[in-house]
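[1] just coords:
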């Protein structure tokens, strides 16, 4: 899998102002409405007979879409980037890359630390995914260009950001203690920039808080914060994350990518 717009890819050696300017360019290029090569209702972990509305490069008209989970583990100044690709409920490919890290963690600039290593792993794929699911933010970001948006735009693939904490924005409701399946919109606040044709008013829905799981035998589980990365609406994004949920808090694609990254990490320790 190769970048469609390599000029927008995160790169080393930029100043903070230059990184933020590049993020604004990425946000201007992002599409926060549905532009999909498949029917969202065909996405499932346990329905091998699901069908797409249109064919893709990855298969015939009757193939379920290819969904790739992306996550990372870290070895001092290196990242282990892992990608696990599903078709229906079947894992069809796993790849990884070990890459040097050029930056420390800086809130709001995560894609410049992790995006390049992720692109290294995506380049190892034999299959071209129809959907990318990231451990990180999409549109819920100060410049509407989190990790899922940045990589999704560079690859021009529909993408989703699934974060465990809220970077910015305001939920419509208190997020504590809700049952499994609950969600509420996250709207833009003063920390979010309007970029290109993407407004940042109190009416702008950036994504959703989504309660993926609750367990009777455990303390209250906090929600996930899901947002479109590229070529998805917020509403379809939360529906797809629900469809990709397994038995755990995280959606199955990123949960297995996280486990695979940890597995690979042990080989290098």
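    Perfect, thanks for sending it. Model, not experiment: these values are computed from the prediction.

[2] contacts, neighbours, all on C-alpha from now
    Fine.

[3] contacting residues for residue 159?
    Applying Cα atoms under 8 Å, 6 or more residues apart in numbering, we find residue 159 in contact with 131-134, 148-149, 152, 228-232.

[4] what separates residue 192 from residue 87, distance-wise?
    Using Cα to Cα, to the nearest Å, we find residue 192 at a distance of 35 Å from residue 87.

[5] which of the two has more neighbours?
    residue 87 (23 against 20; other Cα atoms under 10 Å).

[6] ok, second structure coming up, stack it against the first:
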């Protein structure tokens, strides 16, 4: 896959002000509504916990249609190099795995992650033969100071539907407290606040999604922070993360990408 919008390819040589200006342009170009050809209900998980993979549901005629191609993207680091891994799934098989290794030319700066890691991700996509129907990215999407997190930046540049799956809340305000233990399957809307400079206050920019939870009262799992990247709504993004959780906290696409990135890192 090659960039459809090459003007948005991350350039780590830009100044901070130039990076932020580019992110505002990316947010303007992003579509935070469902705009894809596949049926989101066709993305589901069956099978034993720990072994489940993406599978198709029967169609109206009773036959099983091909499930959408679902990709997961995650990164690992070796010194000053980023390892970007992509795993593509359809049905119960891994269709393709690729990775790319690129230098990280700038340090981590909150809100500018795509300029540090985006080059490696796009290099991995360039090596990909498949064309995913949707991509899960380890990072933020619309839940971002300028609504242009890593998932949005990648999604708009490639013009592919993307979902951001983050472990921590970068900005925004939960409608309900996240300090209490949430039951598995719960979701709490995240609204834009004063930190999100490009969205009206109160706009739902994503959800805290409880993909897994312990039954024991003495242990708990924190929710994931899920937001639309591009061509996906916040509601559908949350639905698809829950549909692909497979008994783990991380959805299966990014969980497998995380494992693959760690494997490549070990080899390097």
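    That came through fine. Since the model is a prediction, treat every value here as computed from it, not as a measurement.

[7] as TSV, the contacts of residue 159 of the first structure with distance to residue 53 of the first structure and secondary structure would be great.
    Below are these laid out as TSV (distance: Cα to Cα, whole Å; DSSP: H, G, I helix; E, B strand; the rest coil):
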residue	distance to residue 53 of the first structure	secondary structure
131	15	strand
132	18	strand
133	20	strand
134	24	strand
148	24	helix
149	24	helix
152	21	helix
228	21	strand
229	21	strand
230	19	strand
231	16	coil
232	16	coil
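
[8] tabulate those residues (JSON lines), appending distance to residue 250 of the first structure and neighbour count.
    Putting the contacts of residue 159 of the first structure into JSON lines (distance: Cα to Cα, whole Å; neighbours: other Cα atoms under 10 Å) gives the following:
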{"residue": "131", "distance to residue 250 of the first structure": "16", "neighbour count": "26"}
{"residue": "132", "distance to residue 250 of the first structure": "14", "neighbour count": "27"}
{"residue": "133", "distance to residue 250 of the first structure": "11", "neighbour count": "31"}
{"residue": "134", "distance to residue 250 of the first structure": "11", "neighbour count": "30"}
{"residue": "148", "distance to residue 250 of the first structure": "16", "neighbour count": "30"}
{"residue": "149", "distance to residue 250 of the first structure": "19", "neighbour count": "37"}
{"residue": "152", "distance to residue 250 of the first structure": "20", "neighbour count": "30"}
{"residue": "228", "distance to residue 250 of the first structure": "16", "neighbour count": "36"}
{"residue": "229", "distance to residue 250 of the first structure": "17", "neighbour count": "39"}
{"residue": "230", "distance to residue 250 of the first structure": "20", "neighbour count": "36"}
{"residue": "231", "distance to residue 250 of the first structure": "22", "neighbour count": "22"}
{"residue": "232", "distance to residue 250 of the first structure": "19", "neighbour count": "24"}
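
[9] show me where the second structure has helices.
    16-29, 113-126, 150-158, 234-243, 252-267 (DSSP state H).

[10] spit out the contact partners of the residue in the second structure that residue 183 of the first structure lines up against.
    Matched to the second structure by TM-score structural alignment, residue 183 of the first structure sits across from residue 187. Residue 187 of the second structure is in contact with 207-210, 238, counting by Cα under 8 Å, 6+ apart.

[11] how near is the aligned partner of residue 151 of the second structure in the first structure to residue 90 of the first structure?
    Matched to the first structure by TM-score structural alignment, residue 151 of the second structure sits across from residue 148. Separation of residue 148 of the first structure from residue 90 of the first structure (Cα to Cα): 23 Å.

[12] over to residue 108 of the first structure?
    34 Å.

[13] and these two? Which one has more around it.
    Under the criterion of other Cα under 10 Å, the comparison of residue 108 of the first structure against residue 90 puts residue 108 first, with 19 against 13.

[14] report the contact partners of the alignment partner in the second structure of the more buried one.
    Matched across to the second structure, residue 108 of the first structure falls on residue 111, judged by TM-score structural alignment. Taking Cα under 8 Å, 6+ apart as the criterion, residue 111 of the second structure is in contact with 144-145, 149.

[15] list just the nearest of the residues you listed to residue 41 of the second structure.
    Nearest to residue 41 of the second structure among the contacts of residue 111 of the second structure, counting by Cα to Cα, is residue 149 at 26.1 Å.

[16] count the neighbours of the closest residue to the closest one other than its chain neighbours for me.
    Distance criterion Cα to Cα, 6 or more residues apart in numbering; nearest residue to residue 149 of the second structure, sequence neighbours excluded, is residue 141 at 4.5 Å. Look at residue 141 of the second structure: counted by other Cα under 10 Å, it has 33 neighbours.

[17] residue 141 of the second structure -> the first structure?
    When the first structure is aligned by TM-score structural alignment, residue 141 of the second structure is paired with residue 138.

[18] repeat that for residue 99 of the second structure.
    Here residue 99 of the second structure is matched to residue 96 in the first structure, going by TM-score structural alignment.

[19] repeat for residue 68 of the second structure
    Aligned partner of residue 68 of the second structure by TM-score structural alignment: residue 65.

[20] does its match really touch residue 130, like I thought?
    Yes - the criterion here is Cα atoms under 8 Å, and residue 65 of the first structure meets it with residue 130 at 5.8 Å.

[21] quick check: neighbours shared by those two?
    With Cα under 8 Å, 6+ apart as the test, residue 65 of the first structure and residue 130 both reach residue 38.

[22] the more surrounded of those two?
    Using other Cα under 10 Å, the more surrounded residue of residue 65 of the first structure and residue 130 is residue 65, with 30 against 21.

[23] and the more buried one, how far from residue 255 of the first structure?
    Counting by Cα to Cα, the gap from residue 65 of the first structure to residue 255 of the first structure is 19 Å.

[24] now swap in residue 144 of the first structure and tell me
    24 Å.

[25] who has more neighbours out of those two?
    Remark: of residue 144 of the first structure and residue 255, residue 144 carries more neighbours, 33 against 20, as counted by other Cα under 10 Å.

[26] now that one: closest residue in space that isn't a chain neighbour?
    residue 27 is the one closest to residue 144 of the first structure (Cα to Cα, 6+ apart), at 5.8 Å.

[27] and residue 33 of the first structure, by the same measure?
    Take residue 33 of the first structure and drop its neighbours on the chain: the residue closest to it by Cα to Cα, 6+ apart is residue 233, 4.0 Å away.

[28] what number of residues lie near residue 110 of the second structure?
    11.

[29] do residue 16 of the second structure as well
    12.

[30] ok, now the one 3 residues further on?
    Neighbourhood size, residue 19 of the second structure [other Cα under 10 Å]: 18.
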